[in-house]
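A.B. asks: sequence-free structure coming up:
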């Protein structure tokens, strides 16, 4: 049965930050969405309320057993004033796949999308319009039952918060430097690597910090068993253009099924550019770099959209790609995808969803 979303508007609106100083995930809008769950009631009491702290019992299972998942997507303001979302249904489909892996009950995708659109409508004045900016949307679920027994929670909160953002990387669309991690392991097949859960990101923080100290923007993870197959960057899936064909690691159970990744594959195929999903070794990549067939490399993700990779470092062996410059295909993909997202280019794929104002 359809649920009515209760809306309580704030009486104390925040001052909005300058659009040229947004950063990423620093500022938050005036309102948020909350939906509660209990075994007896199921998901209940959908509501939009003023942005505020939440109170949890110290024994809440999210703190002790990491039972939490999240999503990330964006809202865009078009030049003619419309508001667009990009493939939001895919985010909620993936959210429920993550829920299933973490023994969290499914969230009604239609209710979640309705809540997301309503929240964006309520806080639409927070959507920035400067080039390269957007409103980042963070749906997430946390286990709230106060019990220390190791078992799935019987109580949860599904929430959505929003943040006006600029570029994820300080480099913007300039190529980033990536450090190939050979010691630490993020995930293995059969684990939770394909779920968007907090532990996956916590597992990478140590290696990420070490890479940052060496001057690298992100970590490129290798597989956790043989330590030779390329998997993903901490916040992005990866693509490599080698001798005219674009390659990306196949989804193997330990790689996040990125929605931007899927969009890029669709776009490449529609342009008749060969794209292959298969296991790729780091040795193969370095060999392509040595013989001159590695033409471009880039990462994809909701936060960064598309980020060119200008240099990689594996076992203290730097590999500079295109002399550190952005490739033509990478730039075309970025311009086309962001053009569709922000309404500058017609959407031939039916990906965008307009939010009623």
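C.D. replies: Perfect, thanks for sending it. Fair warning: this is a prediction, and the values are worked out from it, not measured in the lab. Numbers count the residues shown, from 1 in each chain.
A.B. asks: use CA for all of it now, contacts and neighbours both
C.D. replies: OK.
A.B. asks: contacting residues for residue 309?
C.D. replies: Contact partners of residue 309, counting by CA atoms under 8 Å, 6 or more residues apart in numbering, are 175, 176, 177, 178, 296, 297, 298, 299, 321, 324, 326.
A.B. asks: run the last query once more with 6 Å
C.D. replies: Going by CA atoms under 6 Å, 6 or more residues apart in numbering, residue 309 touches 175, 176, 297, 298.
A.B. asks: Checking it next. Helix, strand or coil?
C.D. replies: Under DSSP: H, G, I helix; E, B strand; the rest coil, residue 309 falls in the strand class.
A.B. asks: With residue 321 as the reference, measure out to the residue located most distally from the centre of the chain.
C.D. replies: What lies farthest from the middle of the chain is residue 291; by CA atoms, centre = their mean that is 33.5 Å. Applying CA to CA, to the nearest Å, the value for residue 291 to residue 321 is 12 Å.
A.B. asks: one step back: residue 158: which of the contacts of residue 309 is nearest?
C.D. replies: Nearest to residue 158 among the contacts of residue 309 is residue 298, at 32.8 Å by CA to CA.
A.B. asks: Tell me the gap between stretch 310-330 and the middle of its chain.
C.D. replies: Here stretch 310-330 shows a centroid-to-chain-centroid distance of 23 Å under the convention CA atoms, centre = their mean, to the nearest Å.
A.B. asks: I misspoke; the intended subject was stretch 128-142.
C.D. replies: Distance of stretch 128-142 from its chain centroid, counting by CA atoms, centre = their mean, is 11 Å.
A.B. asks: Can you get me the start-to-end distance on that stretch?
C.D. replies: Length of stretch 128-142, first residue to last, CA to CA: 29 Å.
A.B. asks: With stretch 6-14 instead?
C.D. replies: Distance between the boundary residues of stretch 6-14 (CA to CA) amounts to 21 Å.
A.B. asks: buried set for it?
C.D. replies: Neighbour-count burial for stretch 6-14, counted by 16 or more other CA atoms under 10 Å, picks out residue 7.
A.B. asks: Now do that stretch: everything it contacts.
C.D. replies: With contact meaning CA under 6 Å, 6+ apart, stretch 6-14 is reached by 47, 48, 49, 50.
A.B. asks: The helix or strand residue 300 falls within - contacts with which helices or strands?
C.D. replies: Secondary-structure assignment from DSSP states H and E places residue 300 in strand 294-301. Where contact means 3 or more CA pairs under 6 Å, 6 or more residues apart in numbering; DSSP states H and E, strand 294-301 is packed against strand 237-242, helix 259-270, strand 305-314.
A.B. asks: what about versus this one:
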């Protein structure tokens, strides 16, 4: 491996690239990774020298606290290549701030901003051939932090590892999606870690989602843990409801993730004259709107899919199909966001970040 110094990051380049072996036309989301990864260790109360090394397995002690007490947080973001070969990130400051907020909630140390951005830019330039042109093509970026101290004592770790890995991606979801509104299971509880992008949040969703899959649904719309009367998130995404000409979405709280795409959807909608109501949304309100025909759309928002329309939903014994529309809010807002991400339109919000 060739080693060179780029202050303050140490770089060890891979001997050869795997890129020629990758079929970019048939990618399974999150299963192929680029040639390099960013790593930095927290020991003795401070973060050490950040490094970029060839993508490789991590070596951890079986007693590493991440395995026993789930001290792990992560982020999801993307890099895009425009038609002139420029490389862009979308609101990376939001991802940086959120991973540190998640870390604080999980009693983990915050990561330095200069390490994060310099490491991310250096990694992307090193693996820039993995970022392909064309709508739908992107490089999914997964920063994460795990507790690595070897100890099974039930207390916060004294050692951590910050890692960034990258995976070439195409469109995340395909086909029609139908969701079940939960009336028993919850994604998170008041006072818990629902607002943190913590690994434990996602593992807990798998079982009730599997039950919904057996009933023919692809995802679950989660409800509040206290009463199951209020709608909160859809699968791993924030969720929006269109009743008439208004968009409704739940307010963020310690149960609901402050989604980067969610905030972008609200801003784009309002800029286009759409009324957005950020307030608690009752299940009975959505069911009543579906029965009366005023429920026009439901869609989820998130990094992987940007916006994912919902074709229908179920609640208890009832099932509802949503009307198909050629001029939906979902398609208009998604196009506006994607055009900014791929540098095809003006960015009046200042969201685009060029990787130089």
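C.D. replies: Noted; the coordinates are in hand. Nothing here was measured: the structure is a model prediction, and the numbers come from that model.
A.B. asks: matching residues in the second structure for the strand holding residue 300 of the first structure?
C.D. replies: Under TM-score structural alignment, strand 294-301 of the first structure corresponds to residues 295-302 of the second structure.
A.B. asks: Give me the mean deviation of that stretch from the first structure.
C.D. replies: The superposed stretch 295-302 of the second structure is, by mean CA distance after the TM-score superposition for the first structure, a mean 0.9 Å from where its aligned residues fall in the first structure.
A.B. asks: Going along the chain, name the helices of the stretch 151-300 of the first structure.
C.D. replies: Using DSSP state H, counting those that start in this stretch, the helices of the stretch 151-300 of the first structure run over 198-202, 205-213, 259-270, 282-291.
A.B. asks: Let's have those in TSV, adding distance to residue 37 of the first structure.
C.D. replies: Shown next, in TSV, are those (distance: least, CA to CA, whole Å):
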stretch	distance to residue 37 of the first structure
helix 198-202	20
helix 205-213	31
helix 259-270	27
helix 282-291	44
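A.B. asks: do you know which of those lies nearest residue 94 of the first structure?
C.D. replies: For residue 94 of the first structure, the closest of the helices of the stretch 151-300 of the first structure is helix 259-270, at 8.9 Å, according to CA to CA.
A.B. asks: Measure how far stretch 117-124 of the first structure is from the centre of its chain, please.
C.D. replies: In terms of CA atoms, centre = their mean, the centre of stretch 117-124 of the first structure is found 20 Å from the chain centre.
A.B. asks: residue range for that stretch in the second structure?
C.D. replies: With TM-score structural alignment applied, stretch 117-124 of the first structure matches the range 121-128 in the second structure.
A.B. asks: List the buried residues for the matching stretch?
C.D. replies: Residues of stretch 121-128 of the second structure classed as buried: 121, 122, 123, 124, 126, 127, 128 (neighbour count, 16+ other CA under 10 Å).
A.B. asks: Return the distance of the host helix or strand of the second one from the chain's centre.
C.D. replies: Remark: residue 122 of the second structure resides in helix 113-126, with elements defined by DSSP H and E. Average the C-alpha atoms of helix 113-126 of the second structure, do the same for its chain, and the two points are 19 Å apart (CA atoms, centre = their mean).
A.B. asks: I'd assumed residue 300 was in contact with residue 237 of the first structure.
C.D. replies: Yes. Under the criterion of CA atoms under 6 Å, residue 237 of the first structure makes contact with residue 300 at 5.2 Å.
A.B. asks: quick one on the thing from earlier: which one of the helices and strands packed on strand 294-301 of the first structure lies closest to residue 208 of the first structure?
C.D. replies: Among those, the nearest to residue 208 of the first structure by CA to CA is strand 305-314 (13.5 Å).
A.B. asks: ok, then the element right after that closest one?
C.D. replies: With elements assigned by DSSP H and E, the helix or strand that comes after strand 305-314 of the first structure is strand 317-320.
A.B. asks: Pick the one among the buried residues of stretch 121-128 of the second structure closest to residue 155 of the second structure.
C.D. replies: Distance to residue 155 of the second structure across those (CA to CA) is lowest for residue 123, with 33.1 Å.
A.B. asks: Contact partners for the closest one?
C.D. replies: Contact analysis of residue 123 of the second structure by CA under 6 Å, 6+ apart lists nothing.
A.B. asks: One more pass at 10 Å, please.
C.D. replies: By CA atoms under 10 Å, 6 or more residues apart in numbering, the contact list for residue 123 of the second structure reads 11, 34-38, 51-53, 117, 164-166.
A.B. asks: And for residue 313 of the first structure?
C.D. replies: 177, 178, 179, 180, 181, 211, 216, 219, 220, 286, 319, 320.
A.B. asks: Can you find the partner of it in the second structure?
C.D. replies: Using TM-score structural alignment, residue 313 of the first structure sits opposite residue 314 in the second structure.
A.B. asks: Pull the number of nearby residues for residue 115 of the first structure.
C.D. replies: Counted by other CA atoms under 10 Å, the residues lying close to residue 115 of the first structure total 23.
A.B. asks: which residues does it contact?
C.D. replies: By CA under 10 Å, 6+ apart, residue 115 of the first structure lies in contact with 4-5, 32-35, 46-48, 109, 121, 159-160.
A.B. asks: quick revisit: let me know the closest of the contacts of residue 309 of the first structure to residue 197 of the first structure.
C.D. replies: Ranked by distance to residue 197 of the first structure (CA to CA), the contacts of residue 309 of the first structure are led by residue 298 at 23.7 Å.
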